[in-house]
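J.: sequence and predicted structure, then a few things I'm wondering about:
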Amino acid sequence: MAAVMLQGTGSDVGKSVLVAGLCRLLANRGLKVLPFKPQNMSNNAAVAQGGEIGRAQALQALACRVQPSIDMNPVLIKPQSDTGAQVVVHGKVVGMLGAADYQHRKGELLHAVLQSWNRLKADADIVIVEGAGSPAEINLRAGDIANMGFARAANVPVVLVGDIDRGGVIASIVGTRAVIDADDAAMIHGFLINKFRGDVRLFDDGYTEIERRTGWPGLGVIPWLAAARQLPAEDAVVLDSAATSEGAITIAVPMLSRIANFDDFDPLAHEPGVKLVMVPPGQPLPGDAALVILPGTKATIADLAFLRAQGWDIDIAAHVRRGGGLLGICGGYQMLGQSIEDPDGVEGVPGSVAGLGYLPVATRLTGDKRVVDVTGTSLRDGAAFAGYEIHVGQTRALGPVQPLLRLADGAEDGVISADGQIAGCYIHRLFDHPAQRGAWLARLGAESDGVAQEHRVDQALDALAAGLEQHVDIDRLLAIAGHRP
């Protein structure tokens, strides 16, 4: 079994996308390839074997043309406040930890990581491993399980990725070599330059200088690949610089402080007739929006307070008075009800708050989490959908209601107002299925392109693999990984 780990000089250098592209490239070569990320920190989660893993690893599994498994991301950290996070191990929540506590206890999780690693590598020709953050964060090195701590424990060679688009790539790679200890540096067998724009020959001298100063060989300079824009992003940080899509129909999504699973809206962003606006804090919701969607969140009560602090509750009230549509997904659905109770302090301090009051439902947060893939149809038009649920809490009707969806097992989910203006449900990736997305857009007066999101992503993965084949020394990468043809 061969393996190689991509680590980055910092966050958001493109590791997740590169791992996905390499997985598809090697799968296209006929290898049994699997992805692995020891520790992920993200509120974008996916369902795997009845548990949850980072969405990036689910994408990478798709790139490998295999089903996702909990072993692909054994430790998932889901930030719930500025100082605390939910810890998921082997797909299941094991508790809450403060940031300082986690730094002291993360070494205990290495055993769980290596359990998953040993199971995974036994079933693959090659495993492509993704690091987290940067190995240059030497203040976090003790007990590390995300980068060099794992690489050395599992004896996996490393390729370092630098992002030239953000500037300072020479310093970031050479600086990494300078600050990490000698044993960690010995794990690095090469580097990649990512997100290059322009004439690559202009970087020849810089490339050579990195090789001279580090002693590491370069494995390629990867340009901006358009296919990467078709893939879901892992981290909410990308929303700060996300371009607004264009189209005649405006759909607005307020960017909550703990927004989760924001790739729910990627299919809308690709629709030519839709202008998807991710509204940052401090900005009003657009007055011309045909539909406002309240997204999922890792902390419903805290983000409801955040929403009100931005004045978005006032904007929503005006939007509804104008006849605009309103949809809540997961935590956003909970916000649309009459109240949210947290008697056991699942999200923090025990208590109860008033919801926005648009739907006749109430939510009680509980410690039990529902994690399940689902399929079904809309009750009002029969449009199919396929998605998943990941949430705590149970939402109950406070009187007669009209359900929004029927699941394949016969259960009903969500609520829709009698006039169809306001709705909510727990289903993530509701818009992936072209029939479901098309039905929503038709009600807004727009046409859908009819493309299934999974098909769009699959095509993008093939295009990304082709780009990497052209710009990366794949044979040398395989040699570093220990693969023998």
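T.: Nice, thanks for sending it over.
J.: only C-alpha atoms from now on, for both contacts and neighbour counts.
T.: Noted.
J.: now stretch 439-453: buried residues?
T.: Buried residues in stretch 439-453, counted by 16 or more other C-alpha atoms under 10 Å: 439, 440, 441, 444, 446, 447, 448, 451, 452, 453.
J.: quick one, strands of the stretch 101-250 of the chain?
T.: 126-130, 158-163, 188-196, 218-223, 249-254 (DSSP state E, counting those that start in this stretch).
J.: centre of the chain to the third one, how far?
T.: This points to strand 188-196. From the chain centre to the centre of strand 188-196 is a distance of 23 Å (C-alpha atoms, centre = their mean, to the nearest Å).
J.: where exactly do the strands run in the stretch 251-400 of the chain?
T.: Secondary structure of the stretch 251-400 of the chain by DSSP E, counting those that start in this stretch: the strands cover 259-260, 274-279, 291-294, 296-297, 325-329, 339-342, 351-354, 361-378, 384-397.
J.: got the buried residues for the longest one?
T.: Translated: strand 361-378. Buried positions in strand 361-378, judged by neighbour count with 16+ other C-alpha under 10 Å: 361-366, 369, 371-373, 375-378.
J.: cool, and the third one?
T.: Using 16+ other C-alpha under 10 Å as the burial criterion, the residues of strand 291-294 that qualify are 291, 292, 293, 294.
J.: from the contact counts, what lies against it?
T.: Under the contact criterion of 3 or more C-alpha pairs under 8 Å, 6 or more residues apart in numbering; DSSP states H and E, strand 291-294 touches strand 249-254, strand 325-329, helix 331-335.
J.: just the fifth one next, same as before
T.: Identification of packing neighbours for strand 325-329 by 3+ C-alpha pairs under 8 Å, 6+ apart yields strand 291-294, helix 331-335, strand 422-425.
J.: wait, what's in contact with residue 121?
T.: 1, 127 (C-alpha atoms under 8 Å, 6 or more residues apart in numbering).
J.: quick one: the longest helix along the chain to chain centroid distance?
T.: Determined from DSSP state H, the single longest helix within the chain is helix 453-471. Relative to the centre of its chain, helix 453-471 is centred 18 Å away, using C-alpha atoms, centre = their mean.
J.: starting from that helix, tell me the next helix or strand along the chain.
T.: helix 474-481 (DSSP states H and E).
J.: packing partners of that next one?
T.: In this structure, helix 474-481 packs against strand 2-8, strand 218-223, with contacts taken as 3+ C-alpha pairs under 8 Å, 6+ apart.
J.: so which of those strands gets nearest residue 51?
T.: Residue 51 sits nearest to strand 2-8 of all the helices and strands packed on helix 474-481, at 24.4 Å, using C-alpha to C-alpha.
J.: here's the one I want to compare it with:
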Amino acid sequence: MAKAIMIQGAGSNVGKSLVVAGLARAFAARGLRVAPFKPQNMSNNAAVTVDGGEIGRAQALQARAAGRDPVVDMNPVLLKPETDTGAQVIVQGQRFATLRARDYGQQKASLMPKVLQSYHRLAAGADLVLVEGAGSPAEINLRAGDIANMGFAEAADVPVVLLGDIDRGGVIAQLVGTHAVLPLEDRARIKGFAVNKFRGDPTLFAEGMDAIAARTGWAPLGVLPHFAQAWKLPAEDVMDIRSRPGGALKIAVPRLNRIANFDDLDPLNAEPGVSVEIVPPGRALPGDAALVLIPGSKSTIADLADFRAQGWDVDLFAHVRRGGHVLGLCGGYQMLGREIADPEGLEGPPDRTRGLGLLDVTTVMRPEKRLSLTRARDRASGEPVEGYEIHLGDTTGPDGARAWLEIDGRPEGAESADGRVRGCYLHGLFAADGFRARYLDRLGGTAGQAPYEAGLDATLDALAAHLDDALDLDRLLELAAPVC
């Protein structure tokens, strides 16, 4: 019979996703069949699954850590924000609806049967289910109808370990304060706690751990030092992506308001000869970049309007005049064309807008979302590429005759007549070592990093060892309860 334990956080971004990934690799190394599970996630960084749906990118990383293929049951509810007050709701891998936050709050409890269905299907093929919460259970104003934290833990009868983040300060208040505000039945469901992101000698926090244990009655499971290699793993939240100074070849990436599927940047970040500069709103695109990479977007037309409002269109045109290269991926590809039409209002009000005009193509949004794990070939070099497609819209036009990728014999992407502006729908292409080396060479740089995929697994191994050294994993396993 499978057992389960749930890792909840004393706040958002305390490191739950990374810790679950490390636990998945550590327990899988002990011979356990481990399955990651997050009842509800909110992220525009999604992954395509082997069963034809989409889940949060963090759950795909956790699946990799566990040695499993990602499937939709690992994240049955995914919220993909499209505006400040609304999101596309993905249920068991497929688009369910687009709802305002208030409307979703009224409907989320009705999704619990689907959540439990996915949970039990996963548990049927596992020895251990590692459940990740979302945000914090201390948000007691969201407790009614909750499916992400204590609502799920209660419905599935799963014990909880609470994770605090000492890096942001006040970790004793985080954990003891959570204990104070929770109702008694939720408080009792928490069996242990751990402290994450400690910098320095963890033994210096021994008295702090004792103070938390004395005030809560929860078992202390350890103090986890800051994991310096965390940047090498795909980030889930846009606020976790950072500029990484490195080599002489600079790649500038405008941080779109609804940036999506930005894991495209990870292999480039790992290259020692490359500097990836994430350009925040309010700052100009740097004039010394070899490449401006426009990433994916969850709301392409709205992000294009914001792109212009930032003055980035002017910067981009100047970059092109200087002979710089431009690459648009997915939503970024659509922005580079002459026009984007959304006649059915799939990403907002029905609209038709002028694109940046650097590629002679037009895009029409269609209700059918393309979700596909894809193998492609770079036409110029013959290098194989593996990635995924996840988009609304069809893009056609004269520059598509210079498609630079080929997927199952069909052309993919578009290129300007001078070859300096390119776009395509394929995410993940830079993870292919041969293609990445050829592409960087074309920009005047070199690729010297060890194989990217092998580097991911080495980092997950290091993370597992990091957790094994710092946390009482035997005690954590004892706290897990049988799935019922």
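T.: Structure received. Here the structure is a predicted model, which is why all the values come from computation and not from measurement.
J.: nearest to residue 242 of structure 1, of the helices and strands packed on strand 325-329 of structure 1?
T.: strand 291-294 (17.2 Å).
J.: tally of neighbours for residue 104 of structure 2?
T.: Using other C-alpha atoms under 10 Å, residue 104 of structure 2 is surrounded by 18 other residues.
J.: I figured residue 156 of structure 2 was touching residue 116, is that so?
T.: Yes - contact criterion C-alpha atoms under 8 Å: residue 156 of structure 2 and residue 116 qualify, at 7.2 Å.
J.: what do the two both touch?
T.: Listed contacts common to residue 156 of structure 2 and residue 116 are nil; contacts here mean C-alpha under 8 Å, 6+ apart.
J.: about what we covered before: for the strands of the stretch 251-400 of structure 1, please prepare a markdown table with the additional fields distance to residue 177 of structure 1.
T.: What follows is these, written out as a markdown table (distance: least, C-alpha to C-alpha, whole Å):
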| stretch | distance to residue 177 of structure 1 |
| --- | --- |
| strand 259-260 | 35 |
| strand 274-279 | 38 |
| strand 291-294 | 44 |
| strand 296-297 | 38 |
| strand 325-329 | 45 |
| strand 339-342 | 48 |
| strand 351-354 | 50 |
| strand 361-378 | 41 |
| strand 384-397 | 40 |
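J.: how about those strands, which one is nearest residue 423 of structure 1?
T.: strand 325-329 (4.8 Å).
J.: with structure 2 overlaid, how far apart is the closest one on average?
T.: Superposed on structure 2, strand 325-329 of structure 1 shows a mean distance to its aligned partners of 0.2 Å (mean C-alpha distance after the TM-score superposition for structure 1).
J.: got the contact list for the closest residue in space to residue 416 of structure 1 that isn't next to it in sequence?
T.: In this structure, residue 416 of structure 1 finds its nearest non-sequential neighbour in residue 423, 4.2 Å apart by C-alpha to C-alpha, 6 or more residues apart in numbering. Applying C-alpha under 8 Å, 6+ apart, we find residue 423 of structure 1 in contact with 326, 327, 328, 333, 359, 404, 414, 415, 416, 417.
J.: now do the same for residue 423 of structure 1: its match in structure 2.
T.: If you follow residue 423 of structure 1 across to structure 2 using TM-score structural alignment, you land on residue 422.
J.: any idea how far its match is from residue 455 of structure 2?
T.: Here the distance between residue 422 of structure 2 and residue 455 of structure 2 works out to 28 Å (C-alpha to C-alpha, to the nearest Å).
J.: again, but for residue 107 of structure 2
T.: Distance, residue 107 of structure 2 to residue 455 of structure 2, using C-alpha to C-alpha: 42 Å.
J.: pretty sure residue 82 of structure 2 is touching residue 347, no?
T.: Yes - Residue 82 of structure 2 is in contact with residue 347 according to C-alpha under 8 Å; the separation is 7.1 Å.
J.: intersection of neighbour lists for those two?
T.: 298, 299.
J.: residue 204 of structure 1 matches what in structure 2?
T.: Under the alignment (TM-score structural alignment), residue 204 of structure 1 pairs with residue 206 in structure 2.
J.: ugh, typo on my part, it should be residue 384 of structure 1
T.: Checking TM-score structural alignment: residue 384 of structure 1 goes with residue 384.
J.: show the contacting residues for the closest residue to its match other than its chain neighbours.
T.: Leaving aside its sequence neighbours, residue 384 of structure 2 sits nearest to residue 377 (C-alpha to C-alpha, 6+ apart; 4.5 Å). Contacts for residue 377 of structure 2 (C-alpha under 8 Å, 6+ apart) come out as 383, 384, 385, 405, 406, 407.
J.: which among these end up buried?
T.: Burial by neighbour count, 16+ other C-alpha under 10 Å: within these this picks out 383, 384, 385, 405, 406.
J.: against structure 1, where does stretch 114-123 of structure 2 fall?
T.: With TM-score structural alignment applied, stretch 114-123 of structure 2 matches the range 112-121 in structure 1.
J.: show me which residues of that stretch are buried.
T.: 113, 114, 116, 117, 120, 121.
J.: mean deviation, the helix or strand residue 95 of structure 1 falls within versus structure 2?
T.: Remark: residue 95 of structure 1 resides in strand 92-98, with elements defined by DSSP H and E. Compared with structure 2 after fitting, strand 92-98 of structure 1 has a mean deviation of 0.5 Å; criterion: mean C-alpha distance after the TM-score superposition for structure 1.
J.: end to end, how far does stretch 100-111 of structure 1 reach?
T.: Stretch 100-111 of structure 1 has an end-to-end distance of 20 Å (C-alpha to C-alpha).
J.: what's the separation between residue 101 of structure 1 and residue 63 of structure 1?
T.: Applying C-alpha to C-alpha, the value for residue 101 of structure 1 to residue 63 of structure 1 is 35 Å.
J.: sweet, I'm off.
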